[in-house]
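Trainee: pasting the structure only:
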């Protein structure tokens, strides 16, 4: 059986490889019996391709046309609003009213843990895999990076988590108590440290269509982000300084998400790859754009009277009118079913079967602004911030500019990374009372102005974490404990 599995697998992989110009376009085999696979470097490579594919599903999994990860990490913030006339559970996360049975939350939980489990299989198999050991080490590093990235999103969404580092082979192995947030961060840091040691700086010039895989720069950038989020500023600074100067800002902000043919640029550090021609399109962005805007551009859009996700007026008003990023971030629809602000960042003219645009998870502008935050107010920090502002066509700022240093950093991050899944995680680095004030003010304004409703929004510490899905609590027979307030 083992021989037949391997022969069938390799024949199918070879057929998929024919005509592909990017390894991430391949739909890998992630359902081959683990007991008879991943025994050598070739099979392990197929396995990690499956991990990349599963990671892509995390970023594209949708409910009601809207990405689940988007609901939890962008709509949750003051950047984006949801259609509050939609089904209740699709609106709950925007209003901080979610319950333990919320399907978007449980759907994202499931997708993330599935990817972690696939990564665990590759990592464990790497300890015994035969073949080119340098390649095996690299593959394990790729899987550790992806596992760390998922744990990072999860710890910021749910707090304490079960730590699963081995593949689940039977039902009872899924039942683990939650480990502390500190322990989860320790795992993430170790994974990224291991990954950085095993990964190359670049795949350029390789023969295996490997551009787009995780690099050392990606591991160190994410390590810096993790340490910043965890409050370890010296460690964040040390990690980010290793990346400084290895990438560069693109001259034109609008080209970052300009579509096929402009992926993995000099600014890009790690992207989630999509390809409509290979049935791995990113369809979610087409729900951000009203049909009145999309149709003249030859692409698909939403015919809803209220978009499932849209920019808040607060975000739009916060921009300097001279900011060159505005047309590549949001626009205003003045005719058709939907009137008002829409997200313009991911529009791809001519895309009718979903988008070929990759989602840029890590890019060099993030390194510059995170390093500035880690260093703290100083001439060097303002120089880093002003690199980003210069591209946006804005004048330099310094210590004499209005606002505290943290307010200035957070504003720059908000404008640069709007709708790129940074904002809610960024807000969590602020004092709790400040987060409550920002979100209560924005939600009350959004309800009154857009829907003519008023909702009593009064947030507490419990609202900063999502509930653990009730299914997880029930299956564990109480071994997994619920977050406070749910």
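Mentor: Arrived safely, thanks for sending. Just so it is clear, the model here is predicted, and its values are computed rather than measured.
Trainee: contacts and neighbour counts: CA atoms only from here.
Mentor: OK.
Trainee: show me where the stretch 151-300 of the chain has its strands.
Mentor: Taking DSSP state E, counting those that start in this stretch as the test, the strands found in the stretch 151-300 of the chain are 268-272.
Trainee: show me what contacts the residue lying closest to residue 263 once chain neighbours are set aside?
Mentor: Leaving aside its sequence neighbours, residue 263 sits nearest to residue 358 (C-alpha to C-alpha, 6 or more residues apart in numbering; 6.7 Å). Residue 358 makes contact with 257, 259, 263, 271, 272, 273, 274, 282 under the criterion C-alpha atoms under 8 Å, 6 or more residues apart in numbering.
Trainee: here's the one I want to compare it with:
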């Protein structure tokens, strides 16, 4: 991350913060890069901060196995984007996600699994060592809270992707421990809520800019709201931490705390959010940072750098970049006609969200599933052009994971569902920012506002699933052909598979490594 990750000694962290639950072989054979080992490392405050940085580092990883930027894959799985790329054979694993015909041997899906368990493993290890760290109680409480926030962060994405995952809360030391059974989804979600509720009191009441990109109280409250909305929507239950029930009123109170106490707000100009100047802005409640400050060249270990591969993947394939305001990309995740049509005609968010083929000065190479619409939010804009290293590997576009507008819309939704609050005011704030008239704060209008406000930010797929499989099926399986579409119409025919309930398959290699202790998800 910018500010806190650029000086991380990554080879050391790779050696001492070893592995996920079942696939540990990659790191177990590494020799320590200096005299520090796990036995003598976790002693000082500096050691603990370095280990914490190693957990944050995993948030950046999008290439553990294959290319799997989380927001991009979620958009492709939704009705907002197709797979795209250069051709039908360019990235078959990503096309499987688009077509909802995912093989259990899909490498991108395996990469996602491994990434999240790497992060969980690192968090577990630091938490297990915290008691012996030589630091003040206040420092240890803050570092513990951040580690719990990060563990909850990794588990929330993991359980939303795969549903049936092992729940591991301690370091796995012996080989006999590496195969862990799947937990009930409720146990995982309840642990997420427990970690966040325990972290909230010890996290700072600051903006991300003031915390230098580290977790804040407000980020934890917002992440807990996301966990509740998804779990309650899919399973119809509250979250239980043992001593606290996280229900709709408690979740709404967390969101109202952000609205009234955090100092966060909306940027006046929507398009400014996704510029370098908009990073860690007052609107970002949680953001994952990237940077070109550690120039990287290694295609064999892409996530060893600090760059964000998603802009490179999503940029248009320009024939003459010198004539454009962009560098040439790989044309993955072209946006759908359905998303274009979702915006009101006078909504400035459409122009800030979508880069149209007709806006480019020169010619482009039209790739697979070409629609004429590219992401404007995470793309190869010259403003983000890397200053050093292999250009494709060093894009510094931060990912705005939770924005204040998202908080307002979550609060409006909960208030309509459960009563309390001022849902009309919160919806109006989002629309006022882009000079659109008020609309009644109904659930349908709030869901529609979420789609256009948060478009191509990796939120749509979760929103569809939590509203019900029928809603997801109707949205994703309904395909529109637009005026710029190029290629065989069958390439745009997406067929959602309700039998999977929208979850990804457990990687077959993990099932095999577990001695078939892990069971495959339904529909695969």
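Mentor: Thanks, I have the structure now. Keep in mind that what you see is a predicted model, and the values were worked out from it rather than measured.
Trainee: before we move on, the earlier item: which one of the contacts of residue 358 of structure 1 sits closest to residue 442 of structure 1?
Mentor: Residue 442 of structure 1 has its nearest neighbour among the contacts of residue 358 of structure 1 in residue 257, at 27.5 Å by C-alpha to C-alpha.
Trainee: gap between the closest one and residue 247 of structure 1?
Mentor: According to C-alpha to C-alpha, to the nearest Å, residue 257 of structure 1 and residue 247 of structure 1 sit 17 Å apart.
Trainee: about what we covered before: may I see the contacts of residue 358 of structure 1 organised as JSON lines, with distance to residue 370 of structure 1 and neighbour count added?
Mentor: Putting the contacts of residue 358 of structure 1 into JSON lines (distance: C-alpha to C-alpha, whole Å; neighbours: other C-alpha atoms under 10 Å) gives the following:
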{"residue": "257", "distance to residue 370 of structure 1": "21", "neighbour count": "19"}
{"residue": "259", "distance to residue 370 of structure 1": "26", "neighbour count": "18"}
{"residue": "263", "distance to residue 370 of structure 1": "23", "neighbour count": "23"}
{"residue": "271", "distance to residue 370 of structure 1": "18", "neighbour count": "21"}
{"residue": "272", "distance to residue 370 of structure 1": "21", "neighbour count": "22"}
{"residue": "273", "distance to residue 370 of structure 1": "24", "neighbour count": "25"}
{"residue": "274", "distance to residue 370 of structure 1": "27", "neighbour count": "24"}
{"residue": "282", "distance to residue 370 of structure 1": "28", "neighbour count": "25"}
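Trainee: element containing the equivalent of residue 371 of structure 1 over in structure 2?
Mentor: Correspondence of residue 371 of structure 1 to structure 2, assessed by TM-score structural alignment: residue 411. In the assignment (DSSP states H and E), residue 411 of structure 2 maps to helix 404-418.
Trainee: looking at structure 1, which helix is longest?
Mentor: Criterion DSSP state H: the longest helix present in structure 1 is helix 133-158.
Trainee: so which bit of structure 2 is that one matched to?
Mentor: Counting by TM-score structural alignment, helix 133-158 of structure 1 lines up with residues 137-162 of structure 2.
Trainee: how about the matching stretch: buried residues?
Mentor: 139-162 (16 or more other C-alpha atoms under 10 Å).
Trainee: got it, and stretch 271-286 of structure 2?
Mentor: Along stretch 271-286 of structure 2, these residues count as buried under the neighbour rule (16+ other C-alpha under 10 Å): 271, 273, 274, 278, 279, 280, 281, 282, 283, 284, 285, 286.
Trainee: greatest separation within those residues: which pair is it?
Mentor: Greatest spatial distance among those (C-alpha to C-alpha): 271 and 286, at 18.0 Å.
Trainee: separation between residue 5 of structure 2 and residue 469 of structure 2?
Mentor: Separation of residue 5 of structure 2 from residue 469 of structure 2 (C-alpha to C-alpha): 39 Å.
Trainee: which one's more surrounded, the two?
Mentor: A side-by-side neighbour count of residue 5 of structure 2 and residue 469, using other C-alpha atoms under 10 Å, places residue 5 first with 23 against 19.
Trainee: once you drop chain neighbours, what's closest to the alignment partner in structure 1 of that one?
Mentor: Residue correspondence to structure 1 (TM-score structural alignment): residue 5 of structure 2 is matched to residue 24. In space, and not counting its chain neighbours, residue 24 of structure 1 is closest to residue 273: 6.4 Å by C-alpha to C-alpha, 6+ apart.
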